[in-house]
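*Asks:* I would like the atomic coordinates for the input below:
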Amino acid sequence: MPTPFAYGCPPALDGIEPVAIMDADCALCSFGARMIHRLDRSGTIRICPIQTARGQAALQYFGMDPSDPDSWLFLADGAAWSDFDAIVEVGRRCGGWGRLLAALMILPGPIRAWLYARIARNRYAIFGRGDICGLPDPGLRARLLL
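*Replies:* Okay, the predicted model is just below:
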């Protein structure tokens, strides 16, 4: 269930939404950014690395630790989703194959949270490092909020 924005969109984003805020150094998140670019036919979902001033300010706005790149945040239509719920909502909005992520919602919330935490904390060891900002696709780079 999304968390309603307490006071509208975080000021650092100037009303820019929908936006996915994720770790720019994670290979799994870099893959996620490429999937957003490929599956979001509307071209409206923007991507903001948490390592940027905007990303860190948005995390702080929602009471999340900006120095902890374990978090995913998705903002759209005056609501905020985090972690697995953010990934599922992005997939739902992208449509097509992205909707398969909704299958994760059959898991109870505590199990989703536990699973997300395990993957997030071990993602560099499992998937390695990647660089969202270093991706060569000009269309994907246009989605980035730096």
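*Asks:* can we go C-alpha only for contacts and neighbour counts from here?
*Replies:* Fine.
*Asks:* Identify the single longest helix in the protein, thanks.
*Replies:* helix 109-127 (DSSP state H).
*Asks:* helices or strands next to it in the packing?
*Replies:* For helix 109-127, the packing partners by 3 or more Cα pairs under 8 Å, 6 or more residues apart in numbering; DSSP states H and E come out as helix 27-39, helix 83-94.
*Asks:* To compare with the earlier structure, here is another sequence to fold:
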Amino acid sequence: MSNQPNQAIILFDGVCHFCSGAVQFIINRDRKGYFRFASLQSTVAKSLLADQPELQNTDSIILIENGQYFTMSTAVLRIAKNLEGPWKLLFPAHIIPSIFRDLLYRYFARHRYRWFGKAQVCMIPTAEMRERFLDL
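*Replies:* You can find the predicted model right below:
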């Protein structure tokens, strides 16, 4: 399964309350439907990552765009670049070396369950959102 040139795929932690909220945030600011979604726990994600052994145990965001895989702060900035509104103004932060950006990202990711909680099962999208998900 590959994404089309005018679409990108976001793999997210489906049991993370913050991550599920972030997906809803993205959908609300992506009216053109550029992003599609699948939880990291899904068979779709496992299939998409089959030829990416270094990413198969990742438990945070992965962006697949134009055949390339982006993680951590780079994924977040590339997503922001494609959102409507002021969020695209975050993209110039990509000039900061990822080693520094990812320190902050890893700190947040390490504490996200404690701060926002963790569900027992992956989020179930609303009927309006279902078409944007690959694993339903």
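*Asks:* Got a TM-score for the two of them?
*Replies:* TM-score for the superposed pair, counting by TM-score structural alignment, normalised by the length of structure 2: 0.81. Supporting figures: 132 aligned residues with a Cα RMSD of 2.2 Å.
*Asks:* thinking again about what came up before, and the longest helix of structure 1, which stretch of structure 2?
*Replies:* Aligned using TM-score structural alignment, helix 109-127 of structure 1 spans residues 98-116 in structure 2.
*Asks:* mind listing what's buried in the matching stretch?
*Replies:* R101, D102, Y105, A109, R112, Y113 (16 or more other Cα atoms under 10 Å).
*Asks:* In those residues, find the pair that's most separated.
*Replies:* R101 and Y113 (20.3 Å; Cα to Cα).
*Asks:* who's in contact with the residue nearest to the spatial centre of structure 1?
*Replies:* Nearest to the mean C-alpha position of structure 1, by Cα atoms, centre = their mean, lies A20 at 3.7 Å. A20 of structure 1 makes contact with I45, R46, I47, C48, W72, L73, F74, L75, A86, V90, according to Cα atoms under 8 Å, 6 or more residues apart in numbering.
*Asks:* List the residues that contact L40 of structure 2.
*Replies:* L11, F12, D13, G14, K46, D59.
*Asks:* go on, Y105 of structure 2?
*Replies:* By Cα under 8 Å, 6+ apart, the neighbours of Y105 of structure 2 are M72, S73.
*Asks:* buried residues in stretch 66-77 of structure 2?
*Replies:* Neighbour-count burial for stretch 66-77 of structure 2 flags Y69, F70, T71, M72, S73, T74, A75, V76, L77 (criterion: 16+ other Cα under 10 Å).
*Asks:* Where does the first one sit, in terms of helix or strand?
*Replies:* Applying DSSP states H and E as the criterion places Y69 of structure 2 in strand 68-71.
*Asks:* Show where that strand falls in structure 1, residue numbers please.
*Replies:* Counting by TM-score structural alignment, strand 68-71 of structure 2 corresponds to 79-82 in structure 1.
*Asks:* now the helices and strands packed on helix 109-127 of structure 1 as JSON lines including distance to R129 of structure 1?
*Replies:* Formatted as JSON lines, these follow (distance: least, Cα to Cα, whole Å):
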{"stretch": "helix 27-39", "distance to R129 of structure 1": "5"}
{"stretch": "helix 83-94", "distance to R129 of structure 1": "19"}
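*Asks:* M105 of structure 1 is nearest to which of those helices?
*Replies:* Smallest distance to M105 of structure 1 across these (Cα to Cα): 7.9 Å, for helix 83-94.
*Asks:* List buried members of the contacts of L40 of structure 2 by neighbour count.
*Replies:* L11, F12, D13, G14, K46, D59.
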